[in-house]
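Asks: Coordinates for the following, if possible.
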Amino acid sequence: MSAALELVGLTKEFGGKRALDAVDLSVADGSIFGFLGPNGAGKTTALRIVTGLARPTSGTVRVLGQDVATAGNAVRAQLGFLPDVPAFYEWMTGPEFMRFVGGLFGLEHRILYQRTAMLLDIAGLAGVTTRIGGYSRGMKQRLGIAQALINAPRLLLLDEPTSALDPIGRKDVLDMLDALRGRATIFFSSHILGDVERVCDTVAILNHGRVLTQSSMHELKERHSGHRIVLEVTDGADVLAAAITAQPWAASVSRGGHGAIEVLVADQDAAQRELPALVAAQHAGLVRLEAVEPGLEDVFVELVGEVA
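Replies: I've put the predicted structure just below:
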């Protein structure tokens, strides 16, 4: 699969400090790519370089196969960008702002009006006549994504599009990204783990300017997090936990409340076969036994050491 965005050895220094340290990254065409990291990891710096708003100290950025350093307006016209704090002319209405932005791209009148209507509908803003100054933060973020799509970009770059939103605003923005799946390559920079896990099919984790890992969401979870099994018994949980700890497939065992036991297992198949027998041997009543899929938070904690 071809790459819509490639970073090769990308390095950026500010006053002798490296904000980006030899970053290599490849974003497949048509994917929703999560660029995940804690605040200060270097995500916004990378996006500023990709969009041409900053220059790297060294390294190369290729957008749609073209080197950003030498790319002309024809390549830039295929990008859409939403900064972390988008700015608007708040005395305009949403349709007026969309037509203003589309005019900057030189879109033909008929196409501009058609796209404005379509994108405002996708953004859930069709028929809204309120001036932008009266929009909620979530409405502004959805309008920001809509304006970033007015030129029908092949690559959409989003810098923290859900930060500082309330739960309803975040849901609206994530629903909009889901609706855009397959229409463009989306590069979604965020420090909010749950948002990335919900919509992204591929993810890279950045910390202190370095890429710690990059892969599909499924492969990332399989590679970096062990399998967990949670069981709950009516009685004898402490004795059962001790018996499980002695098994070769039990990497770690921890106790929860109300008879719950969580087991990190090295061999999930063996654990699922043998756990019921261990429960029966202890004469404990089994309330629950389930395999728990590792989440992005587990991977993030393992690699970074703290939750963003």
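
Asks: use CA for all of it now, contacts and neighbours both
Replies: Fine.

Asks: Can you tell me the number of residues neighbouring residue 166?
Replies: If you count neighbours by other C-alpha atoms under 10 Å, residue 166 ends up with 12.

Asks: Report the contact partners of it.
Replies: residue 138 (C-alpha atoms under 8 Å, 6 or more residues apart in numbering).

Asks: Pull up the gap between it and residue 220, please.
Replies: Noted for residue 166: a distance of 28 Å to residue 220, by C-alpha to C-alpha, to the nearest Å.

Asks: can you give me the strands for this structure?
Replies: 3-14, 17-28, 32-36, 58-63, 66-67, 79-82, 155-159, 185-190, 202-207, 210-216, 227-233, 250-255, 260-265, 286-292 (DSSP state E).

Asks: ok now stretch 76-85, how far from the chain's centre?
Replies: Computed by C-alpha atoms, centre = their mean, to the nearest Å, the chain-centroid distance of stretch 76-85 equals 17 Å.

Asks: and that stretch, how far apart are its ends?
Replies: 21 Å.

Asks: Return the set of buried residues in that stretch.
Replies: Buried residues in stretch 76-85, defined by neighbour count with 16 or more other C-alpha atoms under 10 Å: 76, 78, 79, 80, 81, 82, 83, 84.

Asks: Need the contact partners of that stretch.
Replies: Residues from elsewhere that reach stretch 76-85, judged by C-alpha under 8 Å, 6+ apart: 51, 105, 144-145, 148-149, 151-161, 163.

Asks: Now list the buried members of those residues.
Replies: Among the contacts of stretch 76-85, those scoring as buried are 51, 144-145, 148-149, 151-161, 163 (criterion: 16+ other C-alpha under 10 Å).

Asks: Okay, and which of these map to helices?
Replies: 144, 145, 148 (DSSP state H).

Asks: next up, for comparison:
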Amino acid sequence: MNILEINNLKKAFAEKEVLKGVDLTVSSNTIYGFVGKNGAGKTTTMKMILGLMKSDEGKIFVNGKEVKYGDNETNRYIGYLPDVPEFYNYMNAREYLKLCGEISKMKSDDIKKRTDELLEKVGLAGEKKKIKGYSRGMKQRLGVAAALFSRPKLLICDEPTSALDPIGRKELLEILLEAKKETTIIFSTHILSDVEKICDEMAFLNDGKIVLSGKISDIKNKNRKNRYIIDSDGHNDELIGVFEGLRKISDDELELIDVTKLSNILEYMSNNDIKPLKIERVEPSVEDLFVEVTKQ
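Replies: Predicted structure coming up:
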């Protein structure tokens, strides 16, 4: 089942078209990377999914129900983690989650059970100090717990790792991977390495449109190029002089684009007692693909 469907979504601010007809489908229990440069329209899209901003055209469906501006009915299916979550800093984590449960009108026993479960999940089970003393990473982890408290069918994460240090990012990504067992996650970001680590599917937003989307493995397969890296054990200049299509990318490595020449190069190296230290087929990274499609 598709937990989120976006059809022909358009939005302009004055003369600037931010979204020019976005179509997006997200299936259940996946982590979906929503990728774009800063200012590409990712946050605008998130706000319209939440019913906080009116679209100029198009429709959005969450769990099969249409999202309507100003009507938060579909938000009962959604948890939301902004890039900088805000809290009541005079509370501790347990007190804050208790408040989340009370707002959701949960029973007290259920609130305690869910609080214990989530604090353990995000690594804050033994933390008793007030939220005002939390690091940025701790606040993001508490933000995930709060967003997951009512067991949403869709968790929207808007640039959640953008301000975290490497350790904080790693911890948060691990928490999101674990959270996928109970919900679907929209992971909006411009940090492409994070997408590659945890996402099942992704969409590239550029110039107001989705320019590439699908399963990451399928996208890589369709856009794979026959590119090889060769370490010729100190014979780079010799090989470049013999074969066209080779270029030096470091003191030790050559790049070959024309795969038809690979067998000839290997034969030459064998005949001239040149030992290849490395011959590696290079897989396209998410960053490579994004740079390529945004240049078109």
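
Asks: before we move on, the earlier item: which one, of the strands of the first structure, ends up nearest to residue 242 of the first structure?
Replies: Residue 242 of the first structure lies closest to strand 250-255 among the strands of the first structure, at 8.4 Å (C-alpha to C-alpha).

Asks: Adding distance to residue 94 of the first structure, write the buried residues of stretch 76-85 of the first structure out as CSV.
Replies: Formatted as CSV, these follow (distance: C-alpha to C-alpha, whole Å):
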residue, distance to residue 94 of the first structure
76, 24
78, 22
79, 21
80, 17
81, 17
82, 16
83, 18
84, 19
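
Asks: For residue 287 of the second structure, which non-adjacent residue is closest in space?
Replies: Distances taken as C-alpha to C-alpha, 6 or more residues apart in numbering place residue 192 nearest to residue 287 of the second structure, at 5.8 Å, with adjacent residues excluded.

Asks: what's the answer for residue 54 of the second structure, then?
Replies: Among residues not flanking residue 54 of the second structure along the chain, residue 69 sits closest, at 5.4 Å (C-alpha to C-alpha, 6+ apart).

Asks: Would you check that the one you found makes contact with residue 51?
Replies: Yes. The criterion here is C-alpha atoms under 8 Å, and residue 69 of the second structure meets it with residue 51 at 4.4 Å.

Asks: Looking at these two now, which is surrounded by more residues?
Replies: Legend: neighbour count by other C-alpha under 10 Å for residue 69 of the second structure and residue 51, higher for residue 51 (21 against 15).

Asks: Alignment lookup: that one to the first structure.
Replies: In the first structure, the residue matched to residue 51 of the second structure (TM-score structural alignment) is residue 52.

Asks: So that match versus residue 276 of the first structure, what's the distance?
Replies: Counting by C-alpha to C-alpha, the gap between residue 52 of the first structure and residue 276 of the first structure amounts to 59 Å.

Asks: again with residue 44 of the first structure
Replies: According to C-alpha to C-alpha, residue 44 of the first structure and residue 276 of the first structure sit 50 Å apart.

Asks: I'd say residue 295 of the first structure and residue 221 touch.
Replies: Yes. Using C-alpha under 8 Å, residue 295 of the first structure makes contact with residue 221 at a distance of 6.6 Å.

Asks: higher neighbour count, the two?
Replies: Between residue 295 of the first structure and residue 221, counted using other C-alpha under 10 Å, residue 221 has the larger neighbour count: 20 against 17.

Asks: Aligned to that one, what sits in the second structure?
Replies: With TM-score structural alignment defining the correspondence, residue 221 of the first structure maps onto residue 220 in the second structure.

Asks: so who does that match touch?
Replies: 283, 284, 285, 286, 289.

Asks: What's the match for the first one in the first structure?
Replies: If you follow residue 283 of the second structure across to the first structure using TM-score structural alignment, you land on residue 293.

Asks: contacting residues for its match?
Replies: 227, 228.

Asks: do that again at 10 Å, thanks
Replies: Residues in contact with residue 293 of the first structure (C-alpha atoms under 10 Å, 6 or more residues apart in numbering) are 221, 222, 225, 226, 227, 228, 229.
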